[in-house]
Structures are given as structure tokens and as C-alpha cells.
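>>> coords please:
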Amino acid sequence: MSNKANKGSFRIISGKYKGRKFEFLPSSDLRPTPDRLRETLFNWLGQVIDRKTCLDLFSGTGSLGLESLSRGAQKVTFVEKNFEHFDKLKGYLKKLGTIEDISIINKDVLAWLDEANDEFDLIFVDPPFYEQLAEKVLLKIKTKSLLAKSGNIYLEVEKDLDLSFLENNWEVIKETNSGKKQYLLLKEK
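Here you go, the predicted model:
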């Protein structure tokens, strides 16, 4: 019996690494952003990725950061607490043969944000669902001024999450939902 039946996969949609496929072992805390929704996100962003710095928080498979890298991001920083996911992501990067424009950090996102000082043009925030992390992460990003003035945040959260915490600091530029998830593109007010 093949072990392939127990694996999930994702592919890079566009750019330098277009068509490259990556396999992962499904787990309850791993939800790679589906191809169709990644395509929607990058259509929202247009050409904004080229030569930009990106931060992929709660990286998991790293599909968002890898897609950014493929589309010309200058630098991508991945932060993933789970060592198995972190190790698998390192393997993906080695498979691509590119690590010079990459930082990959195996650490709790909130702890890492406490130490972070760099500014990013695009920040992906895809926290585990039902752990009330989105508000805490966005507050740290705002407080530490980690988002560049013309930067954007992509937020992927559970559909039933109360988003009233966005009202004072964040403007929703685009949004959509699918199944049990909602997807938002934000900018600072």
C-alpha cells in the first residue's frame, strides 16, 4: 500500500518556480492556503511582490512565502513554531536551491515578534484557528511598526471570528471567504 495516499500537496502557481509541487503529511494544525485562494490573493496584490520584503507568520508549509519568493520577493522570512513543519519547510527551500534570500525561524510567533525590528512590505498572518491569536499578532505588528508605510497584511482566519478588533487600526482593502475561512487584505489606517 502506497504512503502517497496519506500525503497532501501544494504547488507554486506563478513565477520563477511555477509548477513546482511539494508534498506534506496532513495534520490537524496544517492548512495550506488552497491554490485558488492564493491565486486570488496574488491577483489582489498585482505586481506588488517584486523586490519586496515578506514575512510569513505561522508558516506551516510555507506556501504563501514560497509563492512570494517565486514571484520576485527580495527577501522572505518564515516563522514557524512546529519543528516538523519548520524542518519540512527547510527541505522545500533546499529543493528550490535558494536560501540566500530567506530567513527561516523555528520559534513561537508572539515571542519572535517581541524581538523583531525589521520592517516588511507584506506580512502573511495565518494563525491556528480558535486560539485568539490574530488580534494579538496584529497588535504587536502595529506596536512595533513592523509593516512598511505602504505595506499590506494578508489575514486568514476562521469565518466566525469577530473582527471588531480591526476597526481602530486596520482598513480592509479586499476580503472573501470560502468554507469555514475568511481571507482579508489589510492596510494600516
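
>>> only C-alpha atoms for contact and neighbour calcs from this point on.
Noted.

>>> what's the following helix or strand after the lengthiest strand in the chain?
Using DSSP state E to define each element, the chain has its longest strand at strand 147-158. Using DSSP states H and E, the helix or strand that follows strand 147-158 in sequence is strand 170-178.

>>> List the buried residues in the helix or strand just after that following strand.
Downstream of strand 170-178, the first helix or strand assigned by DSSP H and E is strand 181-188. By neighbour count on 16 or more other CA atoms under 10 Å, the buried set for strand 181-188 is Gln182, Tyr183, Leu184, Leu185, Leu186, Lys187, Glu188.

>>> Proceed likewise with the subsequent sequence, for comparison:
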Amino acid sequence: MRVVSGNYGGRPLKTLPGKTTRPTTDKVKGAIFNMIGPYFDGGLVLDLFAGSGSLSIEAVSRGMDEAVLVERDRQAQAIILENIQMTKEAEKFELMKMSAEKVLTMLSKKFDLILLDPPYAKEQIEKNLLIMQERELLSATVTVVCETDKSVELSETIGNLHLVKQKIYGISKISIYEF
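Model prediction:
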């Protein structure tokens, strides 16, 4: 696995061995960013189930200013820290070592890009997006990227967010929401 494009393009990324995380393949990662960007002129990213940190590192590589990565698994946290070091711009990343639920009660910034790839997709995604809207954590121009198993059916509308794009890549489904 590697950073696909941008400032860190081509640099290798580490992933967690085993089945505790499901790393997004380079092909799917490239497709996601082609759907939403592919490049950005600043902004703040929230990666709520960071895994290896690959998606938020890709977003910063492609022009986002900073990323907040949330991961409660200790082994995954160690991989994220190694991947952040690889960027040589660690100041652009903040790793919060706790559950998504706890983080959502603590955050106060407005995010421009939300990355959601939770282990239990449908319930988790919809609940978390409603909490984020209630707590006003989403900018007016937010883009929300949800990665799920292709069998997961998310709602067309979640609060004030509306499904704007959806594509299937192998076993993964990418759903994009905006206000």
C-alpha cells in the first residue's frame, strides 16, 4: 500500500497484519479521491475510524491542511504513528487514541472532509453523522465519504446530508454525502 498522489505520492504505507482493520486498496483510494477532488485547496479532515491512517494521509497529501485521526486499537495506533512519521510533516496530523463516540463529544472544530470506514457500517455511520450535525462539526461545504461492504444500504438522506454519488469497487461500496 502507498500514497497514490500529491505531496507524499508513491511513498509506502504500513498496514496492520491480520483482520482487525480492512485497509482501503490503492485502487479504491484513488477512485475515492477522483470522486471528491482529486485535489484540495486546504481544509480540515476527520478520519473517524482511521485504521492505518491511509485515507487521511492521502487527503493531506492532496492539499488538505490538517487531519484528525481517531483510532482506539493500540496496534493500529502504532501503525498510524509510523505512517505519519513517513510524511515528515507530523504537525499536520493529530491522532486521538479513543473511540469515535468519545471523540464526538470532545471535538469543536468544523470539518470539511469526513472519512468513515467503521467496522459495523450502517448503524455506526448514520448515528455518527447525526451526532456530528447536532454538534455542528460539519462545515457548510463538507464532503462525507463512507466506505462499506457492497451489501450495506445507507439511507439516501442522513439528517441534512444527501447521498450525491455511490459506486461499487469489488467488495467495497463508496457513498458520498453533502449538504
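
>>> So the residue positioned nearest the centre of the second structure versus Gly18 of the second structure, what's the distance?
The centroid of the second structure falls nearest to Leu115 when counting by CA atoms, centre = their mean (2.4 Å). Distance, Leu115 of the second structure to Gly18 of the second structure, by CA to CA, to the nearest Å: 22 Å.

>>> ranges for the helices of the first structure?
Taking DSSP state H to define them, one finds helices in the first structure at 35-45, 63-70, 83-96, 109-115, 134-143.

>>> quick one: contacts of the second one?
Residues outside helix 63-70 of the first structure that contact it (CA atoms under 8 Å, 6 or more residues apart in numbering): 10-18, 32-33, 38, 49, 54-56, 59, 75-78, 124.

>>> same thing with the shortest one?
Contact with helix 109-115 of the first structure is made by Leu57, Phe58, Val79, Glu80, Lys81, Lys136, Val137, Lys140, Ile141, as judged by CA under 8 Å, 6+ apart.

>>> The fifth one -> the second structure?
In the second structure, Lys81 of the first structure lines up with Arg72, judged by TM-score structural alignment.

>>> returning to that earlier point: from the contacts of helix 63-70 of the first structure, keep the buried residues only.
Those of the contacts of helix 63-70 of the first structure that meet the buried threshold are 10-13, 17, 32-33, 38, 49, 54-56, 59, 75-78, 124, by 16+ other CA under 10 Å.

>>> rewinding a little: okay, and the longest strand of the first structure goes to which residues in the second structure?
Using TM-score structural alignment, strand 147-158 of the first structure pairs with 138-149 in the second structure.

>>> can you pull the buried residues of that stretch?
Neighbour counts using 16+ other CA under 10 Å place Leu138, Ser139, Val142, Thr143, Val144, Val145, Cys146, Glu147, Thr148, Asp149 of stretch 138-149 of the second structure among the buried residues.

>>> Pick the one among these closest to Ser155 of the second structure.
The shortest gap between Ser155 of the second structure and any of these belongs to Cys146, at 11.7 Å (CA to CA).

>>> separation between that closest one and Ile57 of the second structure?
Distance, Cys146 of the second structure to Ile57 of the second structure, by CA to CA: 16 Å.

>>> List the contacts of Thr148 of the second structure.
By CA under 8 Å, 6+ apart, the contact list for Thr148 of the second structure reads Asp117, Pro118, Ala121, Ser172, Lys173, Ile174.

>>> again, 6 Å this time
Counting by CA atoms under 6 Å, 6 or more residues apart in numbering, Thr148 of the second structure touches Ser172, Lys173.

>>> Glu66 of the second structure reaches Leu46, doesn't it?
No. Counting by CA atoms under 6 Å, Leu46 is not a contact partner of Glu66 of the second structure; they are 8.9 Å apart.

>>> Can you work out which residues contact both of the two?
Common contacts of Glu66 of the second structure and Leu46 (CA under 6 Å, 6+ apart): none found.
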